[in-house]
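>>> coords below, sequence missing:
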């Protein structure tokens, strides 16, 4: 029988993928990979602010992630290129976060856990938070699925159907901020975007409908979590990067039949 900490780690990773799989599909469809990267990098600033204020880390990451998304929207509306705005905000937030953490006592030694995750130390309370947050994101995506899909395919068609594309973008932004807060403990700020993008990109080669692609992203992500934890235990490698590495191997394998066809 696996040890309790391995069971909790596996459950935490699977819980994350229940939300990250469908959300990652929208990230791939909408070409929001850079937005996911910027939001995850900004999470370090949220960690620093939360620790300095004595608030829950999840609250700090959600707030900062939403502020970054809002700032990108404002800059884009003022004529700035979205990718430029995302690049500036992502790296600036990461830099300010790392600087802020350096002023906090007893945090510098634990910084790697926020950057690369520390899923093997997930406790029962954190497991409940991860499943609760992931469940909330999943419920939000299921509720808005048709509207989100229509706005993703064609914004003019969405407007004709009475759907506000800006509202649907806000829904995705909120979901992305919540997933970042949930995933921070599992794969860390530097690797969150990978677990959003890679399983969904792999699932694209196996799917013919949006719903099937979202389901495959969940399944592939969950398998990557279990296989990555096994590899971490067998080869004494960091758990978070091991999970992402296995996911990347699945993506590489998915390219083989596509090339053959």
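Structure received. Since this is a predicted model, take the numbers as computed values, not measurements. Numbers count the residues shown, from 1 in each chain.

>>> contacts and neighbour counts: CA atoms only from here.
OK.

>>> burial count for residue 131?
If you count neighbours by other C-alpha atoms under 10 Å, residue 131 ends up with 21.

>>> In contact with it, which residues are there?
Residue 131 sits next to 12, 15, 16 when contact means C-alpha atoms under 8 Å, 6 or more residues apart in numbering.

>>> didn't residue 21 look like it was pressed against residue 214?
Yes - the criterion here is C-alpha atoms under 8 Å, and residue 21 meets it with residue 214 at 5.8 Å.

>>> Any chance you could list residues touching both of those two?
Shared contacts of residue 21 and residue 214 (C-alpha under 8 Å, 6+ apart): residue 200.

>>> So the two - more neighbours on which side?
Looking at residue 21 and residue 214 with other C-alpha under 10 Å, you find the greater number of neighbours at residue 21, namely 29 against 24.

>>> Using neighbour counts, pick out the buried residues of the host helix or strand of that one.
Residue 21 belongs to helix 4-29 when assigned by DSSP states H and E. Buried positions in helix 4-29, judged by neighbour count with 16 or more other C-alpha atoms under 10 Å: 6-29.

>>> Stretch 98-110 now?
98, 100, 101.

>>> now the residues you listed in TSV, with secondary structure and distance to residue 171?
Listed next are the buried residues of stretch 98-110 as TSV, based on DSSP: H, G, I helix; E, B strand; the rest coil; distance: C-alpha to C-alpha, whole Å:
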residue	secondary structure	distance to residue 171
98	helix	29
100	helix	30
101	helix	30
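
>>> Which single one of those is nearest to residue 76?
Nearest to residue 76 out of the buried residues of stretch 98-110 is residue 98 (C-alpha to C-alpha; 26.2 Å).

>>> Name all residues that make contact with the closest one.
Applying C-alpha under 8 Å, 6+ apart to residue 98 gives the contacts 44, 45, 48.

>>> how much space between it and residue 83?
Distance of residue 98 to residue 83, computed by C-alpha to C-alpha, to the nearest Å: 22 Å.

>>> can you give me the helices in the stretch 51-200 of the chain?
Applying DSSP state H, counting those that start in this stretch to the stretch 51-200 of the chain gives helices spanning 57-77, 82-102, 111-116, 124-143, 145-153, 155-160, 165-187, 192-204.

>>> Pasting the second one now:
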């Protein structure tokens, strides 16, 4: 019989993985891993503001992440610095500012390790509701903008030629990233959120026969990593967040096996034959 806290952790972790997987596919396709890292580092600043202003942590983290995403877009349009330089500037500045703000709040007891690496075993029913409600909203919006966002990922000119709005889709995509980071912060922490977004998607890319198949596979791989990581953490007394990431990395290593590449080829051939 599993303890209640462990059951809640499983439910919350699976919910976060199911959302992070499809969104992570676009991060992999668009080569935006550093962007996800920037938003996850900015989450710490959101936590500091939530404690200072006494507001909901998830809302504060989401708000700061959206602000950083918008600021990044505005700076990119100014053409003063390259994208990677801007990401590095915003990422480390937000992380450092968050840590400094937390250090000044001596009247608040802060579990810094939990913020950085997650504390999934302490999730509450309210946290689970926020994960699934926010996750459902993210997936619904992602399904709506899937076509213009994917077209813009392949080619901005192609998206514009089809009468789509790649710029609007990109803004919405950045906001969705901010929401996912906000709801996943307590599960894997600020430093490991990007891993939950990228590693399952990277593993799914090795075996998926289509973009849609890759999104589904990434969600499932993330869920399996959560279950495997939590059980290994439970039995071997290891940190939960890092254990989930290690489990995801193990699945990625398995995806490198030559037999799985053959499976991907067979799946693409079957799909081609049906069409």
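Looks like it came in fine. Just so we're clear, the structure is a prediction, and the values are computed from it rather than from any experiment.

>>> returning to that earlier point: of the contacts of residue 98 of structure 1, which is the nearest to residue 261 of structure 1?
residue 44 (42.8 Å).

>>> Go ahead and confirm that closest one touches residue 62.
No - using C-alpha under 8 Å as the test, residue 44 of structure 1 is too far from residue 62 to be in contact (11.0 Å).

>>> which of the two has more neighbours?
residue 44 (32 against 24).

>>> Once you drop chain neighbours, what's closest to that one?
In space, and not counting its chain neighbours, residue 44 of structure 1 is closest to residue 97: 5.1 Å by C-alpha to C-alpha, 6 or more residues apart in numbering.

>>> sorry, back to before: compared with structure 2, how much does the helix holding residue 21 of structure 1 deviate?
For helix 4-29 of structure 1, the mean deviation from structure 2 after alignment is 0.7 Å (mean C-alpha distance after the TM-score superposition for structure 1).

>>> so what does that helix touch, helix or strand wise?
Using 3 or more C-alpha pairs under 8 Å, 6 or more residues apart in numbering; DSSP states H and E, the elements in contact with helix 4-29 of structure 1 are helix 124-143, helix 165-187, helix 192-204, helix 210-235.

>>> Which residue range of structure 2 does the second one align onto?
Per TM-score structural alignment, the counterpart of helix 165-187 of structure 1 in structure 2 is residues 166-188.

>>> got the end-to-end distance for stretch 119-127 of structure 2?
12 Å.

>>> give the contact list for the residue nearest to residue 44 of structure 1.
Each residue near residue 97 of structure 1 by C-alpha under 8 Å, 6+ apart is listed here: 42, 44, 45, 46, 47, 48.

>>> Find the residue closest to the first one in space, skipping its chain neighbours.
Counting by C-alpha to C-alpha, 6+ apart, the nearest residue to residue 42 of structure 1 once its immediate chain neighbours are dropped is residue 93, at 4.9 Å.

>>> gap between that neighbour and residue 6 of structure 1?
Applying C-alpha to C-alpha to residue 93 of structure 1 and residue 6 of structure 1 gives a distance of 33 Å.

>>> can you check residue 79 of structure 1 too?
In terms of C-alpha to C-alpha, residue 79 of structure 1 sits 49 Å off from residue 6 of structure 1.

>>> What is the mean deviation of stretch 131-146 of structure 2 from its aligned residues in structure 1?
Per aligned residue, stretch 131-146 of structure 2 averages 0.9 Å (mean C-alpha distance after the TM-score superposition for structure 1).

>>> What are the buried residues along stretch 34-49 of structure 2?
Buried residues in stretch 34-49 of structure 2, defined by neighbour count with 16+ other C-alpha under 10 Å: 34-49.

>>> For residue 156 of structure 2, state which of the residues you listed is nearest.
Using C-alpha to C-alpha, residue 35 comes nearest to residue 156 of structure 2 of the buried residues of stretch 34-49 of structure 2, at 18.9 Å.

>>> what about the closest one, helix or strand, and which?
Assigning secondary structure by DSSP H and E places residue 35 of structure 2 in helix 33-53.

>>> between that helix and helix 4-29, how many degrees?
If you take axes from the mean of the first three to the mean of the last three C-alpha atoms, to 10 degrees, helix 33-53 of structure 2 sits at 140 degrees to helix 4-29.

>>> I'd like to know which elements helix 33-53 of structure 2 is packed against.
Other helices and strands packing on helix 33-53 of structure 2, by 3+ C-alpha pairs under 8 Å, 6+ apart, are helix 57-78, helix 83-104, helix 166-188, helix 193-207.

>>> tell me the most buried of the ones you listed?
helix 193-207 (a mean of 26; mean count of other C-alpha atoms under 10 Å).

>>> That one vs structure 1, mean deviation?
Averaged out, helix 193-207 of structure 2 is 0.3 Å away (mean C-alpha distance after the TM-score superposition for structure 1).

>>> tell me what that helix is packed against?
Looks like helix 193-207 of structure 2 contacts helix 4-29, helix 33-53, helix 166-188, helix 211-236, helix 240-255, helix 258-274 (3+ C-alpha pairs under 8 Å, 6+ apart).

>>> gap between residue 109 of structure 1 and residue 49 of structure 1?
Distance, residue 109 of structure 1 to residue 49 of structure 1, by C-alpha to C-alpha: 17 Å.

>>> So what does residue 133 of structure 1 match up with in structure 2?
Per TM-score structural alignment, residue 133 of structure 1 is aligned with residue 134.

>>> how about the nearest residue to residue 34 of structure 2, chain neighbours excluded?
Spatially, and ignoring its direct neighbours in sequence, residue 34 of structure 2 is nearest to residue 87 (6.8 Å; C-alpha to C-alpha, 6+ apart).

>>> Okay then, goodbye and thanks.
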